[in-house]
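Chemist: Next comes the sequence, and after it the predicted model I'd like to discuss.
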Amino acid sequence: MTSSAQAIPASEPLIVAESDEVRAGSRFLKPVEIVASALLVAIVTLLLAGVTSRYVFSLPVVWIDEVASICFLWLAMLGSAIALDRNEHLRLTLFLHRMPEQVQGFMEAFALLVIAIFLLCLMVPAFDYALEEWYITSPALNIPNTFRVAAIPFGMVAMLGIVVAYALKSSSWRDLAVAALLIIAIAGALWFFSPSLVKLGSAKILLFLVVFVAACLAAGVPIAFCFGIGTLSYLAFATQVPTFVMIGRMDEGMSGIILLSVPIFVLLGCILDATGMGKAIVDFLASLLGHVRAGMSYVLLGSLFVVSGISGSKVSDMATVAPALFPEMKRRGHSPREMIALLATGAAMADTVPPSIVLIVLGSVAGVSIAGLFTSGFVVAMVLLAVLAILARWKSRRESMEGVRRAPASLIGRTLLVAAPALVLPFLIRSTVAGGVATATEVSTIAVIYALFVGIVLYGGIGWRKLYGMLVETAALTGSILLILGTALAMAWAITQAGVAQGLASIMTGLPGGWISFMAVTIVVFMILGCVLEGLPAIVLMAPLMFPIAKTLGINDVHYSMVIVTAMNIGLMTPPIGIGFYLACNIGNVSPDEAIGAIWPYLVALIIGLVIIATVPWISTAFL
C-alpha cells in the first residue's frame, strides 16, 4: 500500500504490513492470496517437472516454459495487488516524515490519487492490449497470448479497487479534494502546453522523467508508480506515441523467462528463515572463529557471505545473522552503532554473492551471462570481505576477550554436523550455475525442494499455516519487484526513444581519461541512484543506457556489472537517504542517529574495495 494510518518512522523506509483491521481489501484479497499461492506452487512444480524430464529422462517438455510464463505474469500482477494491500511496495519516506503532520496527510492523499490516476489511465490500453494479443498464439500450446496478458488489466483493476477503498478509509475528504484539484490543474496545464512540449526536444525528458519522478518520490508515491506516472505523462503530453505502447513495455519488463527464478529465490529465503538453516550456519562459524580477536566480526561477515548464497536477499541475510550474533558481540564490548555499521556494509558486500536477485535481474535486463555474473560475484565479494575484515580487525584492538575460550573440537564437530546440510546449498547453487550444468531458474527450483526437505526432516519442519504465509509473502514481494521492473523498463525505453542514449554515449565516450573516467562517473551515478531508488529500479533504468557505452569503450560486461552492483549497494547503505542503512538499524533495534556516525569508515573501506575492483578487471574476469 502507499500510505498508512499512522506515520511510519523515518527509520522504516519500507512500507510495513498492517493488520487485517486496517488493510483496505483484506477480505476481497483472501481469494487473490489463495490463487497467488497456488500459482507459486504451480510454477515450482512445473519447473521441477521440467528439470526432472530434461536431466533424468532426457525428454524435454516444451510446453512447460509456456505454462510457467503464464502463471508467472499472473503471479506478478496478483502479487502487486497483495503488496499494495499489505503496504509492501517500496517508497521513499525520508522527506515525507519531515513534513508537518497536516502536510503529511495531504501528501498521503496525493500519493493515493497519483496511483489511482495511473491505473485508471492505463486500464483501457491494458484491455486493448489483451484483446490484440488474441491474434498471437503460443508456439507449443497454440493458445492465444490473451490468456497470459489478461493478468495485466485484471491486476490493475484489483489495485485500483484497493487504492480507492484505502483512500476513502484513511484520507480526509478535504485532503482528497485539494489533492484532486492540484492534479487536475497540473494535467490541465500540461494539456494546454502539449503542442509546445511535443516540439521541445529532449529537454522535456528532464521535466517528465526527472522532475515529475523526483516530486512523486518526495511525496511518498511508491517507486514503481513514480516511474509509471512519469512515463505515462511523458507519452501522453509530450509525444505522439500512444499510451498503448507502455503496456507492451511493461509486459516485456515483467515476463523475462530468467526472472522466473526471482520468486523461487525469495521463497528460498523465507524457508531459510523459517527452518533455522541460516542460524545453524552462524552457530558453526561462531564455534570455529569466535575465540579469536575480532572473531565475532569475522563470523558476522562470514555468515552474511555464506547465508546470502542461500537466500539471495539482503533483508533475509541481516534478519538471520543479527539476532544470533549481536548479544555475544555486545558482551565483548562491541557498541551497537559499530555492530549496525558492520551489519549494513556486510550486507552490501554480500549482495554480489550468488544467488543474488540483483544479479539475476541485471543479467536479464542487460543480456549478461548469469553464470558469468555468479562466478565473478563470488570473487568480487571476497575482495570486499577482505577490506571489511581488515577494518574490523583494526577496530577490535580494544575488544574484551575476558572469559573467551576456544570451542572444543566436539562442539565444532557437532555444529558442523547440524550445519552441513545447509552449507551444501550455497555451494550447490554456485557451482551448478557457474559450471553451466543448469540455469539459475532450474537450480533455484531444486534448491527450494532440497531446503523444504532438509527443513522438514532435520530442522524442525514448517507448519501448513506458516508455509501458506510464506507463499503469500513471496507473492507480494515478487509482485512489488516485478512491477518496478515493468515500469522502470517502460521509462528506460522512453528515455532511449527520446535520443538521450545517443547524447549520453557521445558525452561519456568523449571524457578525458577514457574508460577510467567512465568508470568513475559510473560509480558516482550508481551510488547516488542506490541511495534514492534502491537496487533493482536503478539497474533496470540505467543498464540499457550504460552498458552499450561500456561495450564501446571495451569494458567487459561482467566486469562492468560488478562495478555498478557494488556501487549501487554502497549507495543503498549510505545515510542519510540510503534505504538499506535504515533497514539494518530497524533489524538491530538501534537509532539511525546513533549509528550514522559509525558507518562512514566501513563505507570508505567498501569504496576502497570498489576502486580496486573497477581498476583491476582481472578480479572480475579471471575465472570466467
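Modeler: Happy to help now that I have it. Residues are numbered from 1 along each chain as shown.
Chemist: When you work out contacts or count neighbours from here on, use the C-alpha atoms and nothing else.
Modeler: OK.
Chemist: what's the span of stretch 352-359 from first residue to last?
Modeler: 7 Å (C-alpha to C-alpha, to the nearest Å).
Chemist: ok, now stretch 576-594?
Modeler: Rule used - C-alpha to C-alpha; the end-to-end distance of stretch 576-594 is 12 Å.
Chemist: what's it in contact with?
Modeler: By C-alpha atoms under 8 Å, 6 or more residues apart in numbering, the residues outside stretch 576-594 that reach it are 11-14, 94, 315, 318-319, 322-323, 336-337, 340, 343-344, 530-532, 534, 571-575, 595-596.
Chemist: Give the buried residues for that stretch.
Modeler: Across stretch 576-594, burial judged by 16 or more other C-alpha atoms under 10 Å covers 577-588, 590, 592.
Chemist: would you list the residues you listed in a markdown table and tack on distance to Phe118?
Modeler: Listed next are the buried residues of stretch 576-594 as a markdown table, based on distance: C-alpha to C-alpha, whole Å:
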| residue | distance to Phe118 |
| --- | --- |
| Ile577 | 26 |
| Gly578 | 27 |
| Ile579 | 25 |
| Gly580 | 28 |
| Phe581 | 31 |
| Tyr582 | 29 |
| Leu583 | 29 |
| Ala584 | 32 |
| Cys585 | 33 |
| Asn586 | 32 |
| Ile587 | 34 |
| Gly588 | 37 |
| Val590 | 37 |
| Pro592 | 34 |
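Chemist: ok, which pair from these is furthest apart?
Modeler: Spatial extent of the buried residues of stretch 576-594 (C-alpha to C-alpha) is set by the pair Ile577 and Gly588 at 18.0 Å.
Chemist: coming back round to it: from the buried residues of stretch 576-594, pick the one nearest Ala294.
Modeler: Gly588 (19.1 Å).
Chemist: re earlier: could you turn the buried ones of the contacts of stretch 576-594 into a ChimeraX selection?
Modeler: Typed into ChimeraX, the line below selects the buried ones among the contacts of stretch 576-594, using 16+ other C-alpha under 10 Å:
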select :11,12,13,14,94,315,318,319,322,336,337,340,343,344,530,531,532,534,571,572,573,574,575,595,596
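Chemist: Where is the longest helix in this protein?
Modeler: In the chain, ranked by residue count with DSSP state H as the criterion, the top helix is helix 464-497.
Chemist: Name the residues of that helix that are buried.
Modeler: If you call a residue buried by 16+ other C-alpha under 10 Å, then helix 464-497 has these buried ones: 467-468, 470-495.
Chemist: Put this next to the first one:
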Amino acid sequence: MGLLVLVGFFVFGLVVGIPIAITLGLSSLAYLLVMDIPAVVMPQKMYAGMDVFVLLSIPGFILAGNLMNRGGITERIIRFANALVGWIRGGLGLTNVGASMLFGGITGTAVADAASIGGVMIPGMKKAGYPADFSAAVTAASSTVGPIIPPSVPMIIVGALSSISVGKMFLAGAIPGILMGLAMMVTTYIIARRRNFPRQEWKGGGEIARSFAGAFWALAMTGLILYGLLSGIATPTETAIVASVYALVVGLFVYRELPLKEVPKILVDSAVSAAGILVLVGFANVFGWILVSERIPQTIADAVLSFTDNRFVIILIITVLLLIVGMFMETIAALIILFVPLLTLATSVGIDPLHFATFAVLNLMIGLTTPPLGVCLFVCAGIAKLPLSPVIIAILPYIATNIFILLLVCYFPPLATWLPSVLLP
C-alpha cells in the first residue's frame, strides 16, 4: 500500500508539472504518513543526504562559473573558437560546439552553457544567415558536453552517492566529452555542406594567437581545477573555492569587466542555484531511502538477472531505461533515485563502477535535449523565439550522434576508465 501511494503521488506530480523536488518531497511524506512512520524521519534523512562534504563543492563551482561568465568569459571563448574553426563551411555552428566544449570546463552545467552561449551565438547565427531552428538545435545539443568535460555537477553528485572518487569521475568524462564534441562538429559540417551554410574568411594565425591570449585566463581555470584534483593538493571542495577566488580576481583585475557592485548579486544568485540543487538532493535522499527500505534495488536486480546475466544485454537495458527516464525527469533527481539501484545491478555482472557512472551521466545528459521535458531545448527555443517542434526536428541528427558516442562508451570501457587509471592509479 505504501509503495503504491509513493509511486502514485510521484507520477501525479510529474504529470501535472509540479517541480521535481516538491514532487519527491510530497510523495515521500505521503508514504511516511500511510505507513505510520514518524514524520521526523524526513528531515533526518534529508540532512543525512545533504551532509556530504563533497557536495560543498557544488556552490563553489556554480559561483566560479557565474563570476567568470559575468566577467567577460563567454565572448572571449566564442572569439577563440571562431578563430579556430569559423573559416570552415558552417563555421559558426562549429564555433558553437567548440565554445561549449571550452565553456563546459568552467561551468559544469548544461543549462548555464545553453543560456550563456545561446544568448550570444543564436542571434549571431541568425544574423549571419543560419536558420533559427538549426541555430537553436546545435546550441542545445552542444550544451550537453558541459557536464561531461570536468568539472561536472552531476559527477559530484555521483561521487556523493557512492565511494567513487570525484577526481576519477572528472577524468572519466574527459575523453567521452571530447568525442561528443568532435562528433557533433562532424555532424554540423555534414549538415552545413548539404544545406550550403555560409562560412567566414580565414583571419590568419594572428587572430588565433590574439583570441587565445584573450581567453587564456578563462581557459586556465580548467587547468587549475584539474591540477588541484590530480596533484592531491586540494579536495574537490577546496578546489571549487580556489576556483571561485581565481574567477573573482580575473573578472575584477584581469578582464576588468566584472563590476564590484554586481558581486553581491552574483553571490545571491549562486546561492539560490546551489540551494535548489541541495534541496533536491535532500528530498531525493528520502525518496531513495524509501526505495531501499522496500528492497526495490534488489528487486530490480533480481528481475533483470532472472531474465539475463549477459553483461552486454544488461548494459543495453540500463541504457534504454536511462534514455527514457531522461526524457521525463531532471538529471540530478534521476541520478539520486536510480544510480544506486542500477549500480547494484551493474556491479553484479562485473561492470566497473567508474565505467557505469560515466555512461549513466552521459545517458542522462542526452535527456536534456529530448522531448517532452528537455530543459536545454526549452532554453534555446526561447532564445531563438521559436516553438519547440521545429527545434526538435532540427536536433534529431545530434541526438543520433550523441547516442552513437554513448554506445561507444558503454561497450568500450577504456574510453572512461583509461585516463583515471593512468593519472590517478
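Modeler: Right, received. Where do you want to start? These numbers come from a predicted model, not from an experiment.
Chemist: Any idea what the TM-score comes out to?
Modeler: Once superposed, the chains reach a TM-score of 0.94 (TM-score structural alignment, normalised by the length of structure 2), with 419 aligned residues with a C-alpha RMSD of 1.8 Å.
Chemist: before we move on, back to that, so which of the buried residues of stretch 576-594 of structure 1 sit within strands?
Modeler: Among the buried residues of stretch 576-594 of structure 1, DSSP state E puts none in strands.
Chemist: just those now: which is nearest Gly436 of structure 1?
Modeler: Nearest to Gly436 of structure 1, judged by C-alpha to C-alpha, of those is Gly580 at 32.3 Å.
Chemist: Trace the closest one over to structure 2, please.
Modeler: Aligning on TM-score structural alignment places Gly580 of structure 1 opposite Cys376 in structure 2.
Chemist: With Leu258 of structure 2 as the reference, measure out to its match.
Modeler: Plainly put, Cys376 of structure 2 is 26 Å away from Leu258 of structure 2 if you go by C-alpha to C-alpha.
Chemist: Quick check: the gap between the residue positioned nearest the centre of structure 2 and Ser273 of structure 2.
Modeler: Most central in structure 2 under C-alpha atoms, centre = their mean is Pro147, positioned 3.1 Å from the mean C-alpha point. Pro147 of structure 2 sits 16 Å away from Ser273 of structure 2, going by C-alpha to C-alpha.
Chemist: Where does Ile64 of structure 1 fall, secondary structure wise?
Modeler: For Ile64 of structure 1, the element it lies in under DSSP states H and E is helix 63-85.
Chemist: Which elements pack onto that helix?
Modeler: helix 26-55, helix 146-149, helix 151-170, helix 464-497 (3 or more C-alpha pairs under 8 Å, 6 or more residues apart in numbering; DSSP states H and E).
Chemist: Gln44 of structure 2: how many residues sit nearby?
Modeler: Residues near Gln44 of structure 2, counting by other C-alpha atoms under 10 Å, number 12.
Chemist: Check whether the aligned partner of it in structure 1 sits in a helix, strand or coil.
Modeler: The equivalent of Gln44 of structure 2 in structure 1 is Gly248 (alignment by TM-score structural alignment). Following DSSP: H, G, I helix; E, B strand; the rest coil, Gly248 of structure 1 is assigned to helix.
Chemist: Pull the contacting residues for Gly248 of structure 1.
Modeler: Residues in contact with Gly248 of structure 1 (C-alpha under 8 Å, 6+ apart) are Tyr129.
Chemist: what do you get if the cut-off is 10 Å, keeping everything else the same?
Modeler: By C-alpha atoms under 10 Å, 6 or more residues apart in numbering, Gly248 of structure 1 lies in contact with Pro125, Ala126, Tyr129, Ala130, Val149, Gly486, Ala490.
Chemist: ditto for Ser410 of structure 1
Modeler: Neighbouring residues of Ser410 of structure 1 by C-alpha under 10 Å, 6+ apart: Leu416.
Chemist: what's the distance between it and Leu417 of structure 1?
Modeler: With the distance defined as C-alpha to C-alpha, Ser410 of structure 1 ends up 10 Å from Leu417 of structure 1.
Chemist: Repeat that for Arg148 of structure 1.
Modeler: Applying C-alpha to C-alpha to Arg148 of structure 1 and Leu417 of structure 1 gives a distance of 46 Å.
Chemist: Please say which of the two ends up with more neighbours.
Modeler: Counted by other C-alpha under 10 Å, Arg148 of structure 1 and Leu417 do not tie: Arg148 has more neighbours, with 23 against 14.
Chemist: what range in structure 2 does the helix holding Ile64 of structure 1 sit on?
Modeler: Aligned using TM-score structural alignment, helix 63-85 of structure 1 spans no residues in structure 2.
Chemist: now that helix and helix 26-55, what's the angle there?
Modeler: Using axes from the mean of the first three to the mean of the last three C-alpha atoms, to 10 degrees, the direction of helix 63-85 of structure 1 lies 150 degrees away from that of helix 26-55.
Chemist: For helix 63-85 of structure 1, list every residue counted as buried.
Modeler: By neighbour count with 16+ other C-alpha under 10 Å, helix 63-85 of structure 1 contains the buried residues 63-85.
Chemist: Give me the mean deviation of the longest helix of structure 1 from structure 2.
Modeler: On superposition with structure 2, the mean distance recorded for helix 464-497 of structure 1 (mean C-alpha distance after the TM-score superposition for structure 1) is 1.1 Å.
Chemist: In structure 1, what residue corresponds to Phe80 of structure 2?
Modeler: Checking TM-score structural alignment: Phe80 of structure 2 goes with Phe284.
Chemist: Give me the buried positions along the helix or strand hosting that match.
Modeler: Per DSSP H and E: Phe284 of structure 1 is located in helix 277-289. Within helix 277-289 of structure 1, the residues that count as buried by 16+ other C-alpha under 10 Å are 277-289.
Chemist: Among these, which one sits closest to Ala538 of structure 1?
Modeler: Taking C-alpha to C-alpha as the measure, Gly278 is the one of the buried residues of helix 277-289 of structure 1 closest to Ala538 of structure 1, at 29.0 Å.
Chemist: Contact partners for that closest one?
Modeler: By C-alpha under 10 Å, 6+ apart, the residues touching Gly278 of structure 1 are 269, 271-272, 303-304, 306-308, 310-311, 316-317, 319-321, 324, 419, 422-423.
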